[in-house]
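Participant: Would you be able to build a 3D model of this:
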Amino acid sequence: MEIKYETTKKKKLTIPHTYTIIFMLIVLMAALTWVVPSGQFDTTEINGRNVVVAGTYKLVESNPQGISNIFIAPILGFVESADIIGFVLLIGGSFAIVNKTGAIQAGIGAVIRKLNGRDMLIIPISMLLFGLAGSVLGMAEELIPFYMIFVPMMCSLGYDAITGMAIIFLGSEVGFMASTTNPFTVGIAQALADVAPGSGLEYRSLIFIVLITISSLFVMKYARKVKSHPETSIIYDEFRDINQDFSSGFTSVGNLDTKKNIVLLIFGIGISIIIWGILSQEWGIANIAMVFTAIGVLGGIAGGIKQEDICDTFVAGMIDVVSAAFVIGLARGIVIIAQDGRIIDTLLNSAAMMLQGLPKPIFINLTMLFEVVMGFLIPSGSGLAALTIPILAPLSDLVDVSTQLVITAYHLGKGVISLVMPTSGVLLAALTIAKVPYSKWIKFVTPLVIVIAVCIMVFLTIGLYIGY
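Facilitator: Presented below is the predicted three-dimensional model:
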């Protein structure tokens, strides 16, 4: 008698949709408000910013978040994120107009032809430039428009959408992580801790060089493998059509002509104005959006597009990025639940109590990991500094660790979680523009995150013994 054995197929682990993940996190945060006691620090205003006062923590009346709070959190998130949501929509519409002129495609095509097989150089050079933008100027949201250029460009060169996205996102976020003079992290933290502005630059510069080099090599290794064997792309099986969508606009790229050159000139002047505004006028995203909108309108006119087509293209461009705008507001709902439930200060106080009296190497590395956790709840780098530095800086004196090193642990920890956190508006916008699922990004970036985390711990530990 023949015996038949039944074989069971292994079920493939699937990660839920991004919207599902965010909603689950909202529910989880609401559940925590029923378990974690509500507490609050007193605050004071320093240079127009509300800053917590160490030693003032007290329990307050609990405010657990219920079902109605869970479902109202997203709309409140849209309200609080209105500026960045509007920015993303305006950028999407403006870039759609510029793209319709064919100037960007023709310009990239000209660059590709000049590279003549040396396109791999785009990765380290661009990541260094974006890294400096993040490290020196604290640029993140301001770089969102560049995803619309780099993703299709890298796809047209035979790479994939993840490669194009990683060049900008990893470059800027690793730069933001290893901040050298970033005014929104190091600048604010040093001011709050009464540390000399700009001090410690040499060691932070070394950290920046090492981390941006590791990240560039990581992306180059992946890109080289994808170009040689496209089937190894993380998005190949289910999403290989993504590359075809992005690269299709480059299959019949025309040559540059007078109209296209004028459009590129307008684009270049606009970018120069934005850089000037950020460096000398302290521009925010509202002013940057203003310039990009002008670039779109003027570029469309110079490119010979009729006014009806300009309007229709602008609307179509906004529709293309509306999903990115939506997830930004939705993710903000997680933070709103934690704030309204008054549990953030309780978590901060508990961590501060736990860190007291620990050996120096344990203290500094747990401080970094604590900033990783708090960075999940507080996506803003400056907001996280205002919340944690006034509490952690005095603790450093108790364990004989320099405040400078605590500041470094703060921005390194904030940077690590920024690479993967689903509450990051920049990450979600980048993923949506590149059409890369969150689960695929996690699979791609996890090995790099582990390596960077180990390097950070080494740097922090060494910093204890070199008098940093």
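Participant: Every contact and neighbour count from this point should use C-alpha atoms.
Facilitator: OK.
Participant: List the buried residues of stretch 275-289.
Facilitator: I275, I278, I285, I288, A289 (16 or more other Cα atoms under 10 Å).
Participant: Could you work out the end-to-end span of it for me?
Facilitator: End-to-end distance of stretch 275-289: 13 Å, with Cα to Cα, to the nearest Å as the criterion.
Participant: Now do it: everything it contacts.
Facilitator: Applying Cα atoms under 8 Å, 6 or more residues apart in numbering, the contact partners of stretch 275-289 are D83, I84, F87, L90, I91, L137, E141, E142, I274.
Participant: hmm, 7 Å instead?
Facilitator: F87, L90, I91, E142, I274 (Cα atoms under 7 Å, 6 or more residues apart in numbering).
Participant: if we can go back for a sec, can you lay out the buried residues of stretch 275-289 as a markdown table showing secondary structure?
Facilitator: Shown next, in a markdown table, are the buried residues of stretch 275-289 (DSSP: H, G, I helix; E, B strand; the rest coil):
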| residue | secondary structure |
| --- | --- |
| I275 | helix |
| I278 | helix |
| I285 | helix |
| I288 | helix |
| A289 | helix |
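Participant: After the strand or helix carrying V210, which helix or strand is next?
Facilitator: Following DSSP states H and E, one finds V210 within helix 201-228. As assigned by DSSP H and E, the chain's next helix or strand after helix 201-228 is helix 236-247.
Participant: Give the other helices and strands that that next one contacts.
Facilitator: Contacts defined by 3 or more Cα pairs under 7 Å, 6 or more residues apart in numbering; DSSP states H and E place helix 236-247 against helix 144-156.
Participant: F78 contacts G329, correct?
Facilitator: Yes - F78 lies in contact with G329 (Cα atoms under 7 Å); the separation is 4.2 Å.
Participant: Please give the structure of this sequence too, so both can be compared:
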Amino acid sequence: MTSTAAPSRAPDTLLVLLAVALVLAAIVPFVPAGFFAPGQPMSLASFQPGESALGLRLFSSDADHPGVLNLFFDGFTSGSRNGAAIGVIAFVLTVGGAFGLVQASGAIDNGLKRLIARFGHRPRLLLAVLFVAFSTGGAVFGMGEETIAFLALLLPLIRRLGYPPETGVMVTYMASQIGFGTSWMNPFSVAVAQGIAGLPLLSGAPFRMAMWAGFTAVGLAFALRYATAHRRAPEATDAGDATAAAGTASAPLGWVDHAVLWATLATVAWIVWGVTVAGYYIAEIATQFFALGLFAGVVAVIGGRISANGAVQAFTDGVRALVPVVLVIAVAKGMLGILGGSDPHAPSVLNTALYAMGSAIEGTPELVAAWGMLAAQSVFNFFVSSGSAQATITMPLMAGLGELVGVSKQVSVLCFQLGDGFTNLVIPTSAAMMGAIGVAGLGWLAWVRIIFRFILLLMALSALTVALAVGIGYV
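Facilitator: Coordinates of the predicted model:
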């Protein structure tokens, strides 16, 4: 008998975090709040056990130890313009608005259409160009959910060329997540994690650039091999597909497209220069992205792509799209406040947890500890698939724990991004992944059967990458 029950739906990330916050609030009164002695290196020997617990508070005027009902407000207002949460929130919203303007200009869409028109008669080359383009988008812009629209655009052509629809998922969403997980400048994962860990923003970029190139090459090889092995003779498409495919062969790029695309490349170069030479940090990088969005908006208005009001709406829509991320960041920081904060020299439950975990793995080789952190991040991503949220929740713990056992903060961030990025390809709690395979007409189990061997390969390569980072003293 067919069940008429509504399909189950994974709980929203915000619900999960609120539930965790309530659990933590219930635990805190029973855990002594310890701290690491100031003026000494952070180590197990410098830990001072707390004489009392923090106690349960429903409401508090103490911003350093908020009550449960202060969760949102104190989470939003914690930190400074250069760190979580207020600085990171401002950064995320500014970048979201800027990308909303870039997207509204139509330059990204038209650029992809031109790629299709130019390379459609050479299908393997087309797939390779698309894969690298989307991997770059994941690395530079944190592209994820945006790939769903591009996938819908590309599927008619993918089918027309004789490739199965999962090939389209591979060269769009899968490619973007490989770029996301190995990025050197992703503003929504690496930048957030490094800011929380107290590292210079976008530091360690050369190693990550090489990592991105290697993982992208492996992913491309897998996608091309799968596409070739499962290709059928190109078939005639129905009228709808023919119309959609023909639509991709658009007119040459206009001056607006050229201006915005070149400005995007120039902004990337500007950011790299600013971070590596001028010492730019969150505020400056946010300004650089805003400058790109402002330029794209002005050019799009002058070129007749959108009205002035439309440009404002595009910016607002871009900001609005990232409000859920902002809420998650605020709740995550509020949770840290319930635990007593992340200051290693102030009494907190987090410090006690760090000491307990550090004591449990004391004497463990640095590499084994780093692998454990990689595994923990991969598992945690099932519950919190948002990169920004996972960074905000886990990095205060992982960065501090890494210091206790000899793992550098840079390696801790590396474990975070590798664990966060690749499991997004299979976890059913990832809305972007479920949306992408849904557009392609694939069920989750069918997708897992197709991809699971490749995921195992990515995990093995991740472990090797972490081992290399530890071996070379990556800092």
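Participant: Any idea what the TM-score comes out to?
Facilitator: With the length set by TM-score structural alignment, normalised by the length of the first structure, the two chains reach a TM-score of 0.63; 407 aligned residues with a Cα RMSD of 5.6 Å.
Participant: if we can go back for a sec, closest to G175 of the first structure out of the contacts of stretch 275-289 of the first structure?
Facilitator: The nearest member of the contacts of stretch 275-289 of the first structure to G175 of the first structure, counting by Cα to Cα, is E142 at 14.0 Å.
Participant: Just the strands from the second structure, written as ranges.
Facilitator: Secondary structure of the second structure by DSSP state E: the strands cover 35-36, 47-48.
Participant: Disregarding flanking residues, what is the spatial nearest neighbour of L412 of the first structure?
Facilitator: Nearest residue to L412 of the first structure, sequence neighbours excluded (Cα to Cα, 6 or more residues apart in numbering): M177, at 5.0 Å.
Participant: and that neighbour, what does it touch?
Facilitator: So M177 of the first structure contacts H411, L412, K414, G415, V416 (Cα under 7 Å, 6+ apart).
Participant: need those residues in a markdown table with distance to S199 of the first structure and neighbour count, can you?
Facilitator: Formatted as a markdown table, those follow (distance: Cα to Cα, whole Å; neighbours: other Cα atoms under 10 Å):
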| residue | distance to S199 of the first structure | neighbour count |
| --- | --- | --- |
| H411 | 15 | 27 |
| L412 | 16 | 28 |
| K414 | 20 | 31 |
| G415 | 20 | 23 |
| V416 | 23 | 25 |
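Participant: Return the member of those residues nearest to K259 of the first structure.
Facilitator: Nearest member of those to K259 of the first structure, counting by Cα to Cα, is G415, at 41.9 Å.
Participant: Please pull up the equivalent of that closest one in the second structure.
Facilitator: Taking TM-score structural alignment, G415 of the first structure has L418 as its aligned residue in the second structure.
Participant: Please report how far its match lies from A311 of the second structure.
Facilitator: The value you get for L418 of the second structure to A311 of the second structure, if Cα to Cα is used, is 36 Å.
Participant: Same check on S176 of the second structure?
Facilitator: Taken as Cα to Cα, the span from S176 of the second structure to A311 of the second structure is 26 Å.
Participant: for V88 of the second structure, same thing?
Facilitator: 24 Å.
Participant: what's the answer for V407 of the second structure, then?
Facilitator: 46 Å.
Participant: now A399 of the second structure
Facilitator: When A399 of the second structure is compared with A311 of the second structure (using Cα to Cα), they lie 40 Å apart.
Participant: cool, and I393 of the second structure?
Facilitator: Taken as Cα to Cα, the span from I393 of the second structure to A311 of the second structure is 34 Å.
Participant: Any figure for the gap between the match of G415 of the first structure and K409 of the second structure?
Facilitator: 14 Å.
Participant: do the same with P365 of the second structure
Facilitator: 16 Å.
Participant: surely S396 of the first structure meets T403?
Facilitator: Yes - look at S396 of the first structure against T403 with Cα under 7 Å: they come within range, at 6.0 Å.
Participant: So which of F78 and G329 of the first structure has more stuff around it?
Facilitator: Counted by other Cα atoms under 10 Å, F78 of the first structure and G329 do not tie: G329 has more neighbours, with 24 against 21.
Participant: which ones are touching the more buried one?
Facilitator: Counted by Cα under 7 Å, 6+ apart, G329 of the first structure has contacts P74, G77, F78, S81.
Participant: are any of those buried, and which?
Facilitator: P74, G77, F78, S81.
Participant: now, which of those lie within helices?
Facilitator: Among these, the members falling in helices (DSSP state H) are P74, G77, F78.
Participant: got JSON lines for these, with distance to P152 of the first structure too?
Facilitator: Formatted as JSON lines, those follow (distance: Cα to Cα, whole Å):
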{"residue": "P74", "distance to P152 of the first structure": "31"}
{"residue": "G77", "distance to P152 of the first structure": "31"}
{"residue": "F78", "distance to P152 of the first structure": "29"}
